[in-house]
Structures are given as structure tokens and as C-alpha cells.
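In: coordinates only, no sequence provided:
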């Protein structure tokens, strides 16, 4: 079998042709014969773009391309391709936007000299392109939540988005850059119960609020680190603390609030902390200072870690006292001053004070003026001779306990005269 192949005339013919071709390439490369070939779609390279940018200009659109034909020895020709040959246009002298047609320069690989290659331009040797105004500007970032939260949780507001960086820089053709109003980060997710954190892409929004797709501009970053809160919520009871006094015990008063609870939102930790307290205490009411039907207004105060999502900022407390409670006014003349500063003496100029007393009718009947004392403590009075209006304490002696019968009010005042002892 092998002998038949060696004896085949066809094999010898193929080998002869191959050897001839190889010898031809060798001889033509050695004897200086030149050949030519076209190089297609060479992308134009622009020089002087830094100067162009300093003039507020830029090359608009994709870089153009051109075709050339080169003639050289085969060994040189093999090294010339659209990747190794450059066509360069100098744009440094351009000072205004517009359409331009300029000649290009052929740049050969560094290991090939111009004397080795003949360049044959296909066409005029010029290339046309557009120069546009260049602009760079910072763009505001905004967030948009398009997900859902788990039951008992609430998504934050738009202003709760936190971005890093907090702005992005875009640059490019001025008419394209000017289309952008702001950049928007969209956060999604289903049944969220944790804060959202991560690197998110953004999209450009125009002045009309529409999304701008495929805008040909350069951006300082591709993604933005975004944090967005998912808040826990809870209904927290409201209450007012009552202090017995003025002849009113805690079981002799009904306190009705205009708002029984408050819905708050915040981090899980903050919400769990206020839930563990059981309620929000609006304030304290001294029953010795109120009357039946009084309405007292309280501001709702919560920590900065929580948000009041009910929207109610004030609560009123209406007080209803037991019908068994009665009151009467007693004219008291037992008035005294105590604890004047060292070296000073004082006397009460007020001769009579009307004092309200409240309790059961039986105990009220036992109250006489001599059982009530009005006493002004002067230890903190200004040490200068003169007359002063001061607050006095009123004492009810030997009638009953404070939650059975007591003086109503804490703001009794008298006028005293202070003089050197």
C-alpha cells in the first residue's frame, strides 16, 4: 500500500506546486519585488483632544474610519493591518463647534520606516467629523422605592435615602448632558423587614420626569452605594399619671384622653424598646390643682429614634371628678412668714387669703378658718428692703388625709415686707 502511494504521479504534482509557491514567496521577498494591499475601516485617532476639551469642545459621536492601500515588500506588508496602522487627525487648533473635514496622517508601526511603504489614499485623504460643545456637571441623586414591606413594617420616605457618593458627575456633549434633570436609584424587593443596603445602578430622568435611555455620556461611577430604611411599626398606648391630692383619691376621678394610642415607626431596636416600656407617658396631673371638667393639653414627646406616623402631636385629658366631692371657700387670716435671710425680718402685708377646700360634705363641715395656715418661706427672697409678692404654702390641720379633704390649688400668693432686723 505504502509503495503505491509513493509511486502515485498525483502526489508528485501536488508537492511540486507547493514547493514552487514557497520558492516564489522566498524569491520575491528577497529580490525586492513589492506588492500592494488595501487596509479597510481604520478608526481615526484624534490628537490634541486635551486642547479641544480646554476650549469646551469635544468630538461628537463615534470616531470615523477610512481606507487606505499600502505598497511594500511582502515581509513588510504582512505587518500592516488596521490594528497596527493609525490614521491621525490633529484637532488642537479647533476653537468652535461645527462640522469639519481635515486631512489625516498615516502613522506606521515603530519598526517600519516611511521609506519602506508607499501609501495610496482611497479617496481624498480627508475625513469628516463633528465637533460639539462639551459640558461636565454634577447630578443630584434621588431614590425611589418600588418594593413591598412585610406586615408591621413601613418603607422610609424619599428623603431617607442615603447615597455614597451623594452626587455623580456626567460629561459629554452639552446638548446630551443638559437633558438630565437628576439620576434615580430604584430599590425593589418583596416583604422587606430589614434596611436595604448595597450597590445599585441608576437611571437618568429628564425635566419632564421621563426616563432617558441610552444616553451617550461619561459617568463618574457605574453604581451608587445606597441605604434605605425599612421601619418597624407599633401602636403604643398613651397615658397620664395622676397624683392624688386636693381631696381627690385616684378612684374618685376619671381621666379621658382624646387619643388612646400612638402609631410609631423606627428601627426594630427603638420600637422594641418603647414597647417594653408599655406606654408613652404624656405627663403628670396633680389632682390638687384641677377641678371637675378641666381639660389639660399635653404635647406628645418621643425620642428622635422614632417617628410619629399617626400625625397627632397633642392629646387632651378631660377630668371628671366624683359627684360626692364638694368644695367651699374659706377666708383665712392665719398668715405667717418664715426663714427670712440672716439679718432681715419680714411681715405679711396680706391680711386675708381665700382658700378653696375640697372633700366630702361631712369633712368640709368640720373645716374652720383656724384649721388653715398660710405660710410663706422666705429663704430664697431677694435680700433688699422692700415689698414682694411671694408664693405661700397652705396647710389644712387635723381634719383628714389629703385624699379625703385638702386644699385645692398650689399657687397661693401673699405680699410681704422685708426690712433690716
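Out: Sure, I can see it. All values derive from a computational prediction rather than experimental measurement.

In: every contact and neighbour count from this point should use C-alpha atoms.
Out: Fine.

In: for the stretch 151-300 of the chain, what spans make up the strands?
Out: Using DSSP state E, counting those that start in this stretch, the strands of the stretch 151-300 of the chain run over residues 153-155, 162-164, 167-173, 180-187, 196-200, 203-206, 211-212, 218-219, 224-228, 230-243, 253-257, 261-266, 280-286, 295-299.

In: second structure for comparison follows:
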């Protein structure tokens, strides 16, 4: 009973429980301290590799790093549990110092592990590393200018045509390792997807292609432009007839003249305002008195410089046939020749005694004409005060036969004297 009483007093004593609490706290403190300082080992996988000094390598020696063997490493770190155990792989960085490299070459370098800022590294130890080194290529940095080409992926409305796509800028400067640039041949742009009937422009991205049309990687490269302005100019299209104009003469008119033009028309593309005002292209003005019944010649097809010839034909052949008329030769005596517009104080003497002319008309008209009906007139208005002998162009008319005229050009010899 006495012992039980003693134990009861002890359990009810505040001092007893104070001592027990103190002992428990001390034990816990000792346990925590032992855990914090206990050596702890952890393997970190996927630690990011960082190259230090790339800017120095580029700016000072114009070299870059390519073909790096790996982007992450696995590393074993030992140290206090409270430190090492609180980290993940994202907290560590495997650093490779490339700032002291001086020559382009295949290179292997060891790396160091960078711990979070503020870490006391005196109690840390780096163990097994996989891999132990980082392999890479040190390459000379260079530039290459490649043309920008591409295609419009939409459609052009009926009645319109598109010129070749235009790109601004027309070239792209690609900077990077020489080994990366050697296969790049062009920058390729694909733009647009809708139907259009007016000029279309858009800022578009591009890809790099090699000679075979395969896409090239852009890793490790930089560019003078990230996008280009792609423009597709749209032109109106119109078929324009080809024609000729006539100077009617010597019985020939549009009523009895047959004309063939080959080709009959061409297709032009250009500004809508210009094309809408064009209904035909006149190839030439043909004087129907220059030939008897048939004529053929080739003419250049001329049009506004701002238009494009989609047909591709630059010349047209014109054939003219006068129907229902024929020719006949006549000899005209001097007495049917005369001069007009002789300058005052001067005289004109016709020296030609006769002139052979060919008239055109219907057969019936030509059979009725006599040489006395034919008049030959030399106009001297342009000779003013000239003196001497001249071959003067003449005009020929036929009295009583207005639809009959001479074919070709004629001159007579005239002597001009001052009185």
C-alpha cells in the first residue's frame, strides 16, 4: 500500500511530468539533428545541360556549338538529407564551359553540377555521372543568302489571270554553322486558300528546302526575317480582235474588199480600265490605191506597254483581196498633163511627153474609158521658189468615172524657171 501511495504521488507531481516532457523533447531533437546531418545519396535523372560562354564563342571567334550529344544527364549527389532530399532534377544544372574553345573541331568536355543558389556545397559530393562528358561540334558561323520562292494555294476567278508571286524581301539571309547551311537552296512560301479577283497580299511564314525539295531543319539557325510579304497581282483578261483600217480609193471600198487577219485576235491581260476601253487593235492603215487586187503583209501587234500578251503572238499576217475589179494600162499624152499652184513670177514646163498609168475599175468601166478622159495634175505648192528640173508626184483622175482610179504612185518631169 505504501508503494502504491508513493507512485500515485509521483504521477500527480508536476515536476515529474516536466522532467518526462524535457526528456522527450531532447530525444526528438537528437533524432532530428541526426536525420539532418545523416549522409544521404540521391540519383537525379534528366538534369538539363547548359553551355556556358556560347555568346563569347560567337562574338569573339565567330563559332557556334552544334550536334550536342545529349540535352540531359544523370548524376548522383551525396549530402545531408535535409538538403539533397529536398531537390528535384529541375533544381540542378549540368554546366559545360565552352568560352575557352578556340578552334572548330569535334570536342568532348566534362561538366560541373550547379546547385541552387545559396546552397552550402561544403557537405555535398557529386558521384557517378552518366554520361561523364558532353560531346559536340565546334563549327564556324557563316551566312547564306537564299532566294524566296513559293506558290499561291487558292484559285483565280474566271476572267482574271495572275502574275508570278512576288515576295518582299526576295531573299533571306540564313546564319548558322556552315555544315547546316550547305544543303539549303531556297526559302519556300505557300500562301492563300480562297478564290480571288483582285491583287492579294499577306505576311506569310516560310520553310527552308534543299535541292530535292525536302524540308531542312532550322535548329541552330537564325534568319534576317521571320516572315515575308507575299503578293499575287491579279489582272483582267480580254480577247481583243485584230483589224486594219483602209483608205478607200480607185473604186475599192469596204464593200468590195475582203480582209483576212491571222490570228484574228489575241488575249491581253492588264489593268481593267485600260482593257475596258479597248475594242480592237488596228494593225495598219492600208491605202487601197497602192495595189491592184491583192495584198499581203505581216505587221507587229502593238498595244500598251502595261499590258501582257497571254497569246504570245507578236505578229499578224494581213491579206487583202479586192473583189469585182480589175486593172488596165493606159498611155496618157502630155496634153492631158497640167501643173497647179505655180509660184507667182515662176513658170513650169512639163517635160514628160507621155505617162503610162494603170487604172482599176470594173471591166465595163475600163472598156469605156479613153485616154482623153484621164487627167494628170502636178501640184507645185511645195516647190515655192525652187528652180530646175524635178520629178513631181501627180494625182490622176478620170473624167466621168468617179469610181475608177490609178493604182500606184506616179511622177512626171517638170522644169521650173523664174520669169
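Out: The structure has been received and is ready for your questions. Remember, it's a predicted structure, so these values are computed and weren't measured experimentally.

In: care to give me the TM-score?
Out: Taking TM-score structural alignment, normalised by the length of structure 2 as the basis, the two superposed chains have a TM-score of 0.72; 386 aligned residues with a CA RMSD of 4.5 Å.

In: will you turn the strands of the stretch 151-300 of structure 1 into a markdown table that also has mean neighbour count?
Out: Converted to a markdown table, the strands of the stretch 151-300 of structure 1 look like this (neighbours: other CA atoms under 10 Å):
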| stretch | mean neighbour count |
| --- | --- |
| strand 153-155 | 21 |
| strand 162-164 | 17 |
| strand 167-173 | 19 |
| strand 180-187 | 20 |
| strand 196-200 | 14 |
| strand 203-206 | 17 |
| strand 211-212 | 14 |
| strand 218-219 | 14 |
| strand 224-228 | 20 |
| strand 230-243 | 18 |
| strand 253-257 | 17 |
| strand 261-266 | 20 |
| strand 280-286 | 16 |
| strand 295-299 | 14 |
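
In: out of those, flag the one nearest residue 361 of structure 1.
Out: Closest approach to residue 361 of structure 1 among the strands of the stretch 151-300 of structure 1 (CA to CA): strand 253-257, 17.2 Å.

In: which residues in structure 2 does the closest one match up with?
Out: Following TM-score structural alignment, the aligned partner range for strand 253-257 of structure 1 in structure 2 is 257-261.

In: now that stretch on structure 1. Mean distance?
Out: Here the mean offset of stretch 257-261 of structure 2 against structure 1 after fitting is 1.8 Å, by mean CA distance after the TM-score superposition for structure 1.

In: ok, back up a step: dump the strands of the stretch 151-300 of structure 1 to CSV, plus distance to residue 272 of structure 1.
Out: Below are these laid out as CSV (distance: least, CA to CA, whole Å):
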stretch, distance to residue 272 of structure 1
strand 153-155, 13
strand 162-164, 24
strand 167-173, 35
strand 180-187, 26
strand 196-200, 20
strand 203-206, 37
strand 211-212, 41
strand 218-219, 43
strand 224-228, 20
strand 230-243, 9
strand 253-257, 24
strand 261-266, 9
strand 280-286, 13
strand 295-299, 22
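
In: can you tell which of these is closest to residue 379 of structure 1?
Out: That would be, of the strands of the stretch 151-300 of structure 1 and by CA to CA, strand 280-286, which comes in at 25.2 Å.

In: tell me the helix or strand right after the longest helix along structure 1.
Out: Criterion DSSP state H: the longest helix present in structure 1 is helix 9-30. Counting by DSSP states H and E, the next helix or strand C-terminal to helix 9-30 of structure 1 is strand 35-47.

In: got the buried residues for whichever helix or strand comes after that next one?
Out: Heading C-terminal from strand 35-47 of structure 1, the first helix or strand you meet, by DSSP H and E, is helix 49-54. Residues 49, 51-53 are the ones in helix 49-54 of structure 1 that count as buried (16 or more other CA atoms under 10 Å).

In: out of these, who's nearest residue 12 of structure 1?
Out: residue 49 (61.0 Å).

In: ok, that closest one to residue 90 of structure 1 distance?
Out: 8 Å (CA to CA, to the nearest Å).

In: mind listing what the residue lying closest to residue 396 of structure 2 once chain neighbours are set aside touches?
Out: In space, and not counting its chain neighbours, residue 396 of structure 2 is closest to residue 376: 4.8 Å by CA to CA, 6 or more residues apart in numbering. Contact partners of residue 376 of structure 2, counting by CA atoms under 8 Å, 6 or more residues apart in numbering, are 336-338, 394-397.
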